[in-house]
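# Mind looking at a prediction? Sequence and model below.
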Amino acid sequence: MSLQKLALPLTLSILCFGCQARSLGMRLSYGHSSLGQSEPIAAPVSVPILTTSLKAAIEEVRVMRIKIERDDGINPKEYKEDLIDLENIVDKVYGDPKTVASVKSVVDGHQLALKFMQCDRAGGYNEMLQCRDNVLKKLFVKYPEFAAAVQDAIEGEELSYISAGLDRDAVLQAIWLEIAKDTDNLLVAVNMEPTLAANPSQQ
């Protein structure tokens, strides 16, 4: 199932233990937003001049967005390898400071998403939850809207770990939604069409 198809019921699978009467799914769906359909973005007043290295980095960011939207998703091993390649490109990038910062911000989001996935191998159950919570704290700083949605989802719950009240896959979907929005903002800012998820298999 593609991420676009999962967008509406994005967090219907979020588990808030003890919440019998609340539908938490809609709380992280951000008003029915989807990875393939971000909010309309205004065209930039001026388009920055892109260096060759910056163009290459932006294209790799676009490709990464396509991969997380594929019907079969992306596994941690592939994600890690792709991110290493992307980081090597971004480390050498130069050009318009604002655009470079936007590219690096998107990459930072992917790095946090991967770290959240890798918490599955943290050892015991408590270690896994502690690992996820550590990543969530960084995500809360980076994505305030995501933070507000999570806090709303677990409101009233007494949890030793925030992640204990959340479904792992639903959280990843929400993180990728934030990354997709940042990617679309970047692409529009450099006068490139946002990558839509309507037909990811055709990309």
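Thanks, I have the structure now.

# C-alpha from now on. contacts and neighbour counts both.
Will do.

# How many residues are close by residue 53?
Other residues near residue 53 number 16, with proximity taken as other CA atoms under 10 Å.

# can you check residue 90 too?
Using other CA under 10 Å, residue 90 has 21 other residues around it.

# can you give me the helices in the protein?
3-7, 52-68, 76-91, 97-118, 125-142, 144-153, 168-189 (DSSP state H).

# helices or strands next to the fifth one in the packing?
This points to helix 125-142. helix 97-118, helix 144-153 (3 or more CA pairs under 8 Å, 6 or more residues apart in numbering; DSSP states H and E).

# Pasting the second one now:
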Amino acid sequence: MTLRERWQAFTPRERGLILVAVAIALVVVVRSLPIQGLGLLSASSEDERWLEARRIRNYQKILSRRDAIARQSQELKARYQADQQRLIAGATPTQVAAELQGTISGMASAAGLNVLSSQILREEQVGPFRRVGVRLTLSGNLEGIAALLTSIETGSYDLAVTFLEINRKLGASRRPVSTRYPRPPTRTQPPPNVAPLTATLEVKTFLREPL
């Protein structure tokens, strides 16, 4: 039996009920399709919003790191410039070395030492920086040498003593003292002579290097 014959076999009432059922089924199917599509669109929108929020957070982290790096860079630059001010100014290594030579000689004279000789040392390359120095031979007592070292250490310039040698001056002698009949010292008796010393030291400093 064909579909047409089966359809004609139904009574008019049965045919009406079948048509109503088919119509209701079509309405349900048609209404369900837009709802499912809207659900897909809603899920897609949620994913996009989540991804966008994550991108914004990543950008904020990058910006905060960049600001922190910029602040740190400024602090390091300020410290470097402050350290540069503690170096002797000069357009050339020769000028800086000559200024260093005069500075150390003045400190030695203020400490009561005599400058026997002074020599400018060869320029050195220490990594990306350049360094100059002077070599001086001085004469005097131990207190004067200590005073000079203190002046170099606590002065306004950033200097370093890289070599120091102290010897007794040639030809110096002490007052002979008898050990057989020692006499107690009196207030009017002058103190024994102290042999003078010679000191050879090298003092170096770096050249100013702009950033």
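Arrived safely, thanks for sending. Given the structure is predicted, the values throughout are model-derived calculations rather than measurements.

# Could you get me the TM-score between them?
Here the superposed chains carry a TM-score of 0.23, computed using TM-score structural alignment, normalised by the length of structure 1; 74 aligned residues with a CA RMSD of 5.0 Å.

# thinking again about what came up before, let me have the helices and strands packed on helix 125-142 of structure 1 in CSV, adding distance to residue 78 of structure 1 and mean neighbour count as columns.
Formatted as CSV, those follow (distance: least, CA to CA, whole Å; neighbours: other CA atoms under 10 Å):
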stretch, distance to residue 78 of structure 1, mean neighbour count
helix 97-118, 10, 18
helix 144-153, 25, 17
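
# Distance to residue 134 of structure 1 added to the ones you listed, as a markdown table?
Converted to a markdown table, these look like this (distance: least, CA to CA, whole Å):
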| stretch | distance to residue 134 of structure 1 |
| --- | --- |
| helix 97-118 | 9 |
| helix 144-153 | 13 |
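
# out of these, which comes closest to residue 138 of structure 1?
helix 97-118 (7.9 Å; CA to CA).

# now for the closest one, which elements pack on it?
Partner elements for helix 97-118 of structure 1 (3+ CA pairs under 8 Å, 6+ apart): helix 52-68, helix 76-91, helix 125-142, helix 168-189.

# Give me the number of neighbouring residues for residue 87 of structure 1.
Close neighbours of residue 87 of structure 1, defined as other CA under 10 Å, add up to 18.

# do you know how far it is from residue 79 of structure 1?
12 Å (CA to CA, to the nearest Å).

# Helix or strand next in line after the lengthiest helix in structure 2, which one?
Counting by DSSP H, the longest helix found in structure 2 is helix 12-85. Proceeding N to C from helix 12-85 of structure 2, the next assigned helix or strand is helix 93-110, under DSSP states H and E.

# And the following helix or strand past that next one, how far out from the chain middle?
Using DSSP H and E, the next helix or strand after helix 93-110 of structure 2 towards the C-terminus is strand 114-120. Between the centre of strand 114-120 of structure 2 and the centre of its host chain there is 37 Å, according to CA atoms, centre = their mean, to the nearest Å.

# One more: stretch 25-34 of structure 2?
71 Å.

# Likewise for stretch 13-33 of structure 2?
The mean C-alpha position of stretch 13-33 of structure 2 is separated from the chain mean by 81 Å, CA atoms, centre = their mean.

# neighbours around residue 180 of structure 1, how many?
As a burial measure, residue 180 of structure 1 scores 29 neighbours (other CA under 10 Å).
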